[in-house]
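Colleague: Would you be able to build a 3D model of this:
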Amino acid sequence: MGVVAVILALGFAVWREIATSPDHCVQRSLSAYYYTPVRPVFVGALLAIGFAMIVMWGMTWREDAALNLAGLLLMVVALVPTLDANYCSLPKAIRKTVPDTETKEIADNALIKANAEAVSRSFTALLFVVALILLLTAVAGVVMMSRPSSTIHGPTNAALIGYAVTWGLAAAAWVFYFVIYQDADNPHSAFNHKVHSWSANLAVAFIILAVVFAALHKAHGNEPARTKWVWFYGLVAATMVLAAVVIKGGDHLDLFSGWVDDHATFLLEAILIALLGVFWTLQTIDRRAKGAPRY
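Modeller: Predicted coordinates:
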């Protein structure tokens, strides 16, 4: 239930910031609260949730793999801030106006410069730790596989393939982040402008996959009450997908107006994090009497 508590803490901190702002202004994205007094809770919450996703075992290797990758990506989202941070700092009368290219470039460059040292320290620390974990995982895998099969109860072939793909993707992500970070000093680089959004979108995709895999696991199980859990997990996954399609699609097609148009990203992020809390609560109830899975 620690993950649910962290989500509640983040929600309360954001609500408190909105309630105490002069005109109850809501940022255009949840990530924009990085630049408010909510920053310690925002960063800490994403790091804690990401860490929990990695260390907690999914009931199948597919679910576990999706959670591992989602957790890694959420940590990147926490440490590399968005550049959409000026909404509530602007006078209310001009918040909806689109800044000219030069003004936006100046604002973006100022944000990048102001946070460069913090991003450098935290992101390089993450790269170092992930590289160390990948190395140790590879060594442990080689040692385990080199032992006589009669002395250990190893994973199934399907799980071996799954984890090879999982850690291969994690290694590829590390290489990608390492290479793209080399251009971090350039204010126009993809690292400063794209890494946050790319990582957030992929993290959401892997979270949805994890929920889908949980539903599929229940669908193929032998438990008497499995049907209701298929419906529970399936409903959470379907709601996540529906929210992403409707809100993001509507935003790109200019179907919304007013507050929803200005805060489509915030609305979607809030819904998805709330549904993640629902999923984790369902897992806690469903799996409270089970030990570590074997596959």
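Colleague: Please make it C-alpha for all contacts and neighbour counts, starting now.
Modeller: Noted.
Colleague: Check the secondary structure at A210 for me.
Modeller: With DSSP: H, G, I helix; E, B strand; the rest coil as the basis, A210 sits in helix.
Colleague: What residues does it make contact with?
Modeller: By C-alpha atoms under 8 Å, 6 or more residues apart in numbering, the residues touching A210 are R62, E63, D64, A66, L67.
Colleague: Repeat the analysis, applying 10 Å as the threshold.
Modeller: Residues near A210 by C-alpha atoms under 10 Å, 6 or more residues apart in numbering: 58, 60, 62-68, 70, 204, 216, 233, 237, 279.
Colleague: Could you do E17 as well?
Modeller: E17 touches G11, H24, C25, V26, Y33, T36, P37, V38, counting by C-alpha under 10 Å, 6+ apart.
Colleague: Show me which of these is closest to G2.
Modeller: Nearest to G2 out of the contacts of E17 is G11 (C-alpha to C-alpha; 14.3 Å).
Colleague: That closest one sits in which helix or strand?
Modeller: G11 is part of helix 2-20 when elements are defined by DSSP states H and E.
Colleague: Can you give me the buried ones in that helix?
Modeller: V3, V4, V6, I7, L8, L10, G11, A13, V14, E17, I18 (16 or more other C-alpha atoms under 10 Å).
Colleague: hang on, the earlier thing: in helices, which of the contacts of A210 fall?
Modeller: In helices, judged by DSSP state H, the following of the contacts of A210 are found: 62-68, 70, 204, 216, 233, 237, 279.
Colleague: from the residues you listed, which is closest to Y163?
Modeller: The shortest approach to Y163 among those belongs to A65, at 6.9 Å (C-alpha to C-alpha).
Colleague: circling back: between the contacts of A210, which is nearest T166?
Modeller: A65 (5.7 Å).
Colleague: excluding its backbone neighbours, what's nearest that closest one?
Modeller: Using C-alpha to C-alpha, 6 or more residues apart in numbering and skipping residues adjacent in sequence, the residue nearest A65 is T166, 5.7 Å away.
Colleague: here's the other one to compare against:
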Amino acid sequence: MDRDAALDTYRYLRGGIPVMLIMLGVAIAIDVARTGHWLTSISAYYFTSAHAVFIGSICAMGTLLIVYRGVKPTEDVLLNLAGVLAFVVAFVPTTRPEPEVAIGLVPDATVTANVWALTVALLVSRIASWALYRRTRTAPDLGPIARAAMWMQRLLLLAGVVTLVAAPHWFVANAHGIAAVALFAAIIATVFLTAFVADKGVVDSPNPALYQWLYRWIAVVMAITLIAAVVAHYALSEFSHVVIIVEIVLLAEFFVYWAVQTVEKWNPPADSAEHQSCTAGEEHVLKAL
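Modeller: Predicted coordinates:
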């Protein structure tokens, strides 16, 4: 494969996530302008005129997070987990907000059918990737942190499937909140990994010290956001919009992180980790064919 085509594909994958965040934000802003009030969480816009954009953008971001290959194995595992959880957030609605909004209640059977479709698709993809890696002997070499993250991911997804089988009504009532919290946790862990572990000593960047400094500041601001959210939850118990404010701020911070990292890695040199990973993957695919 031509390097320019591979590089452009890599850039499009990275650029897609900010575009989806912008689309979701605009759809919510339009609904707020139309109705004159904010709902208490981003997830509540599932039930509004932003319904299609909410599901579509979240699923698109989930796909991009799964397809994008992290620079380090642990980052890749965390992004894959966040991508899978994004589908659960999109398919399983949160509690219906008040006042009454546009979209009616979604039957439990519809929700579980969508989640089963996701489960089967993930299972097929896992079997296919395992078979191809085994055939071509190209399984990634995971370090201890990445391996622990991988097992955490597997156990979390297994618990979700078991709950879906054994207690589908409980799953429908609670899966969205659990998946949303775990999704934000995976995103924040990814930022902290880049800021304090994964990129330490990386020389592929045109200015590694500057980007390392930016990543660490973003990570610190995210931590402050979480602490402020906990304090606000108890100090402002009567204020019902704490959740949506925290969600918007965290997504904005992730947007900044992803944009900064995209700028840093926009044109990796031919001998960089990103380029070597890309070209090695192309060679393995060609051999498999």
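Colleague: hang on, the earlier thing: outside of the helix or strand hosting the residue nearest to A65 of structure 1 itself, list whatever touches it.
Modeller: Per DSSP H and E: T166 of structure 1 is located in helix 157-181. With contacts defined as C-alpha under 10 Å, 6+ apart, helix 157-181 of structure 1 is touched by 60-62, 64-66, 68-69, 72-73, 76, 120, 123-124, 126-128, 130-131, 134-135, 137-138, 141, 154-156, 189-192, 195, 294-295.
Colleague: swap the cut-off to 8 Å and go again
Modeller: Here helix 157-181 of structure 1 makes contact (C-alpha under 8 Å, 6+ apart) with W61, R62, A65, N68, L69, L127, V130, A131, L134, A190, F191, Y295.
Colleague: Just the buried residues of it, please?
Modeller: Using 16+ other C-alpha under 10 Å as the test for burial, helix 157-181 of structure 1 gives A159, G162, Y163, T166, W167, A170, A171, W174, Y177, Y181.
Colleague: Ok, stretch 41-58 of structure 1 next?
Modeller: By 16+ other C-alpha under 10 Å, the buried positions in stretch 41-58 of structure 1 come out as 41-54, 57-58.
Colleague: quick check, nearest of the residues you listed to W259 of structure 1?
Modeller: F42 (22.9 Å).
Colleague: got a list of what the closest one touches?
Modeller: Contacts of F42 of structure 1 were listed using C-alpha under 8 Å, 6+ apart, and they are L10, S31, Y33, Y34, A78.
Colleague: Relative to structure 2, what is the average displacement of whatever helix or strand it lives in?
Modeller: Per DSSP H and E, F42 of structure 1 falls inside helix 39-55. On superposition with structure 2, the mean distance recorded for helix 39-55 of structure 1 (mean C-alpha distance after the TM-score superposition for structure 1) is 0.9 Å.
Colleague: so that helix aligns onto which residues of structure 2?
Modeller: Counting by TM-score structural alignment, helix 39-55 of structure 1 falls onto residues 51-67 of structure 2.
Colleague: quick one on the thing from earlier: tell me the one among the contacts of E17 of structure 1 nearest to W229 of structure 1.
Modeller: G11 (26.5 Å).
Colleague: Give me the mean deviation of the helix holding G11 of structure 1 from structure 2.
Modeller: Counting by mean C-alpha distance after the TM-score superposition for structure 1, helix 2-20 of structure 1 comes out at 0.7 Å.
Colleague: Next, the angle from that helix to helix 39-55.
Modeller: Interaxial angle, helix 2-20 of structure 1 versus helix 39-55 (axes from the mean of the first three to the mean of the last three C-alpha atoms, to 10 degrees): 160 degrees.
Colleague: Need the counterpart of L135 of structure 1 in structure 2.
Modeller: Counting by TM-score structural alignment, L135 of structure 1 corresponds to I127 in structure 2.
Colleague: Which residue in structure 1 aligns with L85 of structure 2?
Modeller: Per TM-score structural alignment, L85 of structure 2 is aligned with L73.
Colleague: once aligned to structure 2, how far is the helix or strand containing that match on average?
Modeller: For L73 of structure 1, the enclosing helix or strand under DSSP H and E is helix 61-79. With mean C-alpha distance after the TM-score superposition for structure 1, helix 61-79 of structure 1 departs from structure 2 by a mean of 1.1 Å once superposed.
Colleague: just stretch 171-180 of structure 1 next, same as before
Modeller: Stretch 171-180 of structure 1 sits 2.2 Å off on average (mean C-alpha distance after the TM-score superposition for structure 1).
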